[in-house]
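In: Structure for this input, please:
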Amino acid sequence: MTVQSVAEAIHVVLGRPAAVGVVAHDGSTAGSLDGTVLRLHSPRAISYIVSHPGQVGFARAYLQGDLTVDGMNEAYPYEELKLLQGFNVRIPPPRELPDLVRVVRAAGISLEVPELPELETPSELRKLAHGIRHGRRRDAEAIRHHYDVSNRFYEMLLGPSMTYTCAVFPTEDSTLEEAQEEKYDLVCRKLGLRPGMRLLDVGCGWGGMVRHAVRHYGVTALGVTLSEAQAGWARERIEQEGLTGAEVRHCDYRDVAERGFDAVSSIGLTEHIGVRNYRAYFSFLRDRLRDGGRLLNHCITWRSPDHVPMRRGDFVARYVFPDGELASSGRIVTEMERVGLEVHHHENLRQHYARTCGAWCENLSEHWDECVAEVGLDTARVWGLYLAGSRYNFERNTIQLHQVLATRTSAEGEAGYPLRPDFA
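Out: Now for the predicted structure:
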């Protein structure tokens, strides 16, 4: 099928979805205009898409206001992303490219990369591009990019729990807050926490796990985070709640010198450390444990060991999680076992994360105007796309969420683990 117009060229990049129509800035149309309609308001929108015919091209056009979707809720664009196959647009095969280039050039549209959106200022790009990938300085900068947005923004997005990891919904009608409380309690039960024990929580965020474990299980807990904003918020909350035995440090987990912990929790940190660093990471956590101590690792994973790794040009890698990396749950288990940890329990919470992302989208939608005022329209739009797309991908089993429970079993084979799990 020969491409005759700019709108048809963009419809081809979308994969010619039957339920999606395109209206270009020159008035040309393609696809069905009775369903979801993408409107391209300027030649720059075409340049963004043609120069990067994938997720980033469409994202740049949308974030600049050059692309809109009729009737789309910017805070919760789930239905639109679902129709667009979860924002998984395609790069046309080589046989179609000459036709597309011909049409775009005939319309006088530049094939050069236009000026980047405000979110990607040159200084920001340099900041995230320098240094060794997953080196200490670059890790700290990547974490700041994602987590030091605004504590007030996260309060509106996440709700009172200030917990930015997968919740566990005990019933179909559980609220997000109830589900986050259940998640922390499940981790505590899996770790077998009891009064007087010492817990290390790496990547502790705003201190939710630390505060829950100290308040409900009587442990002494140390949490560490690379985000200064998170650490400051957590310390204030610990002081307000009058919790003794709870500490949150602003530091790299690799700077924790203490050893002999009874338990270590890692909730949502593994995604940031790099797959090649798994062995060193789990070795470090193992060395923080006493013999018989338990480690709970909670992280997002690919559904298959054969999944193509996240590319730097993907929307999430570019705008949300710089240097983020995922692996399959089997890789997590393998690396834990390679450093001598004994794996006892493995659980997939994929459906729970789909619900969690949906609840965060609802919060963002409810507080949209306040969130835009706090962080700006571009950033708020990024989060709407990101969370709605995450819900969609968890639902369709593109990505999963696994908790893996292991022990530092002694040389004599003593694991300190019951004959049957007691945390159901």
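
In: Could you use CA atoms for every contact and neighbour count after this?
Out: Will do.

In: which residue packs closest to the residue nearest the centre of the chain, ignoring adjacent ones?
Out: Nearest to the mean C-alpha position of the chain, by C-alpha atoms, centre = their mean, lies residue 321 at 6.6 Å. Nearest non-adjacent residue to residue 321, counting by C-alpha to C-alpha, 6 or more residues apart in numbering: residue 146, 6.4 Å away.

In: swap in residue 203?
Out: Closest residue in space to residue 203, ignoring its immediate chain neighbours: residue 225 at 4.8 Å, by C-alpha to C-alpha, 6+ apart.

In: That neighbour: what's it in contact with?
Out: 202-205, 231, 248-253 (C-alpha atoms under 8 Å, 6 or more residues apart in numbering).

In: In strands, which of the residues you listed appear?
Out: 202, 248-250 (DSSP state E).

In: ranking those residues by neighbours, who comes first?
Out: Within the ones in strands among the contacts of residue 225, most neighbours by other C-alpha atoms under 10 Å means residue 202, with 29 neighbours.

In: these two touch, right, that one and residue 268?
Out: No: if you go by C-alpha atoms under 8 Å, residue 202 and residue 268 don't touch, sitting 9.0 Å apart.

In: Now do the strands in the stretch 101-250 of the chain.
Out: 198-202, 220-225, 246-250 (DSSP state E, counting those that start in this stretch).

In: Residue 356 belongs to a helix?
Out: Yes: the assignment for residue 356 (DSSP: H, G, I helix; E, B strand; the rest coil) places it in a helix.

In: Isn't it up against residue 167?
Out: Yes: the pair residue 356 and residue 167 passes the contact test of C-alpha under 8 Å, sitting 6.0 Å apart.

In: and this one, so I can compare the two:
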Amino acid sequence: MTTFKAEPSGRQTDKLNLAQIVEIATGGEMPLRFRAYDGSTTGPADAPFGLNLTAPEGATYIVTAPGDLGMARAYVSGTLEAEGVHPADPYPLLKALGGVHFERPPARTLAQIVRSLGPDLIRPIAPPPQEHLPRWRRVAEGFRHSKARDAEVIHHHYDVSNTFYEYVLGPSMTYTCAVFESENQSLEDAQENKYRLVFEKLRLKPGDRLLDIGCGWGGMVRYAARRGVKAIGATLSKEQAEWAQKAITEEGLGDLAEVRHSDYRDVSETGFDAISSIGLTEHIGAANYPSYFRFLHDKLRVGGLLLNHSITRPHNRGRMKAGGFIDRYVFPDGELTGSGRLISEAQNVGFEVMHEENLRQHYALTLKAWCENLEEHWDSALSEVDEATARLWGLYMAGSRVGFETNGVQLHQILGVKLGEDQAPQVPLRPWWVA
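Out: Model prediction:
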């Protein structure tokens, strides 16, 4: 660890180097090594992981946006490097950083830090080009969760490169939580198992009609169609819809399956036997839950089933909006609530909730596999996207894995059924699917 001298009065000397500032901010408890462009270092020299601040721009990002947003800006721009890990999977480093507790220094020390940094370093600069607009500037795209604005934020995240997604997601092209029978099961088998579980929970059979909203690359649509179900998928991503329709044609499923480049709210058909919503609710906005569930309720026949699969918070109170990094770089306008809020909203429009389960451990395993895929195909991925975007994806997926492992976020499947006016039961006495 570096040290800094104190004057007899107890006041610290005027000029602090960057390592000393890090020590102050972390209370001197730095579990990994840190070095900076000014030559200063701190932390255990033999730590397996480290952070290297390579340029003043990185310091500016961190200082002007304290927390995960500033760190992400520095990392994505390449001015904060992770040492001892591959950029496709910085999970071990993020895991170590999880034990760091940042402290706000006393006013006098804070003033000394500002003087040490100087005016040039604390003057905000433009963020990396991968960053989306702040919430207050997105009004030009429409009001939050309007059709136009939802289309824009989905385009920001999903219309990157289908080939890049193939490298990350694998042959299933499934960008949602898999369901693992064991920790050693392959990602492809676990994704197939997830579709099997959804299919069985929805009691689908040949000739039934399925609506899959937020369908991505059409994995659920094609799984159902292969089993004789007539399936319609809707996605706001043009690239996803084109990829899915091509896959449907290649599999000879055109008579049963269709994926539309469409807002789910524009689906005009009704009387579906089942609806699957796998990874869409995160984009809906909590204020829109009543209209969302009401729309789905109206689309089902009496006795029809809804399977809602979404990331949630582990509680039903407090903040719903995503943090700075997720909102600016990953899921703009995304909001998360607890599973209790989702169940209540579904019940309020008339669904009888039959079952729910938390699959957060499965999502941690899914993210681990995605990071491994990205690392394996790193050079090929860089032919599809720039290195900053690839680094961003590694950071996002590894950080999300930490979140699921530590119960910062969860993944819940909620199964509901539409009752008739007589409120008569519509499903068997006990669960009819294989867990």
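
In: Got a TM-score for the two of them?
Out: Comparison of the two superposed chains (TM-score structural alignment, normalised by the length of structure 1) gives a TM-score of 0.94, and 419 aligned residues with a C-alpha RMSD of 2.1 Å.

In: corresponding residue for the residue nearest to the centre of structure 1 in structure 2?
Out: Matched by TM-score structural alignment, residue 321 of structure 1 corresponds to residue 331 in structure 2.

In: Make sure that match is actually in contact with residue 155.
Out: No: in this structure, residue 331 of structure 2 is not within contact of residue 155 by C-alpha under 8 Å, at 10.3 Å.

In: Wait, residue 194 of structure 1 touches residue 218, no?
Out: Yes: contact criterion C-alpha under 8 Å: residue 194 of structure 1 and residue 218 qualify, at 6.6 Å.

In: how close does residue 338 of structure 1 sit to residue 120 of structure 1?
Out: In this view, residue 338 of structure 1 and residue 120 of structure 1 are 40 Å apart by C-alpha to C-alpha, to the nearest Å.

In: ok, now residue 283 of structure 1?
Out: 36 Å.

In: Looking only at neighbour counts, state which of those two leads.
Out: Applying other C-alpha under 10 Å to residue 283 of structure 1 and residue 120 shows that residue 283 carries more neighbours, namely 17 against 14.

In: Spell out, range by range, the helices that occur in the stretch 251-400 of structure 2.
Out: Remark: helices assigned in the stretch 251-400 of structure 2 by DSSP state H, counting those that start in this stretch are 289-299, 324-325, 339-348, 360-376, 378-381, 387-405.

In: To which residue of structure 2 is the residue nearest to residue 321 of structure 1 aligned?
Out: Using TM-score structural alignment, the partner of residue 146 of structure 1 in structure 2 is residue 157.

In: and what of residue 370 of structure 1?
Out: In structure 2, the residue paired with residue 370 of structure 1 is residue 380, using TM-score structural alignment.

In: Alignment lookup: residue 335 of structure 1 to structure 2.
Out: Aligned partner of residue 335 of structure 1 by TM-score structural alignment: residue 345.

In: how near is its match to residue 288 of structure 2?
Out: Taking C-alpha to C-alpha as the measure, residue 345 of structure 2 falls 10 Å from residue 288 of structure 2.

In: the more surrounded of those two?
Out: Comparing residue 345 of structure 2 with residue 288 by other C-alpha under 10 Å, the one with more neighbours is residue 345, at 20 against 14.

In: distance of that one from residue 416 of structure 2?
Out: Residue 345 of structure 2 is 11 Å from residue 416 of structure 2, by C-alpha to C-alpha.

In: again with residue 29 of structure 2
Out: On the measure of C-alpha to C-alpha, residue 29 of structure 2 and residue 416 of structure 2 end up 48 Å apart.

In: quick one: which of these two has more around it?
Out: residue 416 (25 against 18).

In: thinking that one is in contact with residue 354, fair?
Out: Yes: between residue 416 of structure 2 and residue 354 a contact is recorded at 5.5 Å, counting by C-alpha under 8 Å.

In: just checking, what residue in structure 1 corresponds to residue 416 of structure 2?
Out: Checking TM-score structural alignment: residue 416 of structure 2 goes with residue 406.

In: Identify the residues contacting the counterpart of residue 423 of structure 1 in structure 2.
Out: By TM-score structural alignment, residue 423 of structure 1 lines up with residue 433 in structure 2. Residue 433 of structure 2 is in contact with 197, 200-201, counting by C-alpha under 8 Å, 6+ apart.

In: Including distance to residue 411 of structure 2, could the residues you listed go into a markdown table?
Out: Listed next are the contacts of residue 433 of structure 2 as a markdown table, based on distance: C-alpha to C-alpha, whole Å:
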| residue | distance to residue 411 of structure 2 |
| --- | --- |
| 197 | 15 |
| 200 | 19 |
| 201 | 16 |
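
In: Show me which strand runs longest in structure 2.
Out: Per DSSP E, structure 2 has its longest strand at strand 300-312.

In: quick revisit: contact partners for the match of residue 370 of structure 1?
Out: Residue 380 of structure 2 sits in contact with residue 167, where contact means C-alpha under 8 Å, 6+ apart.
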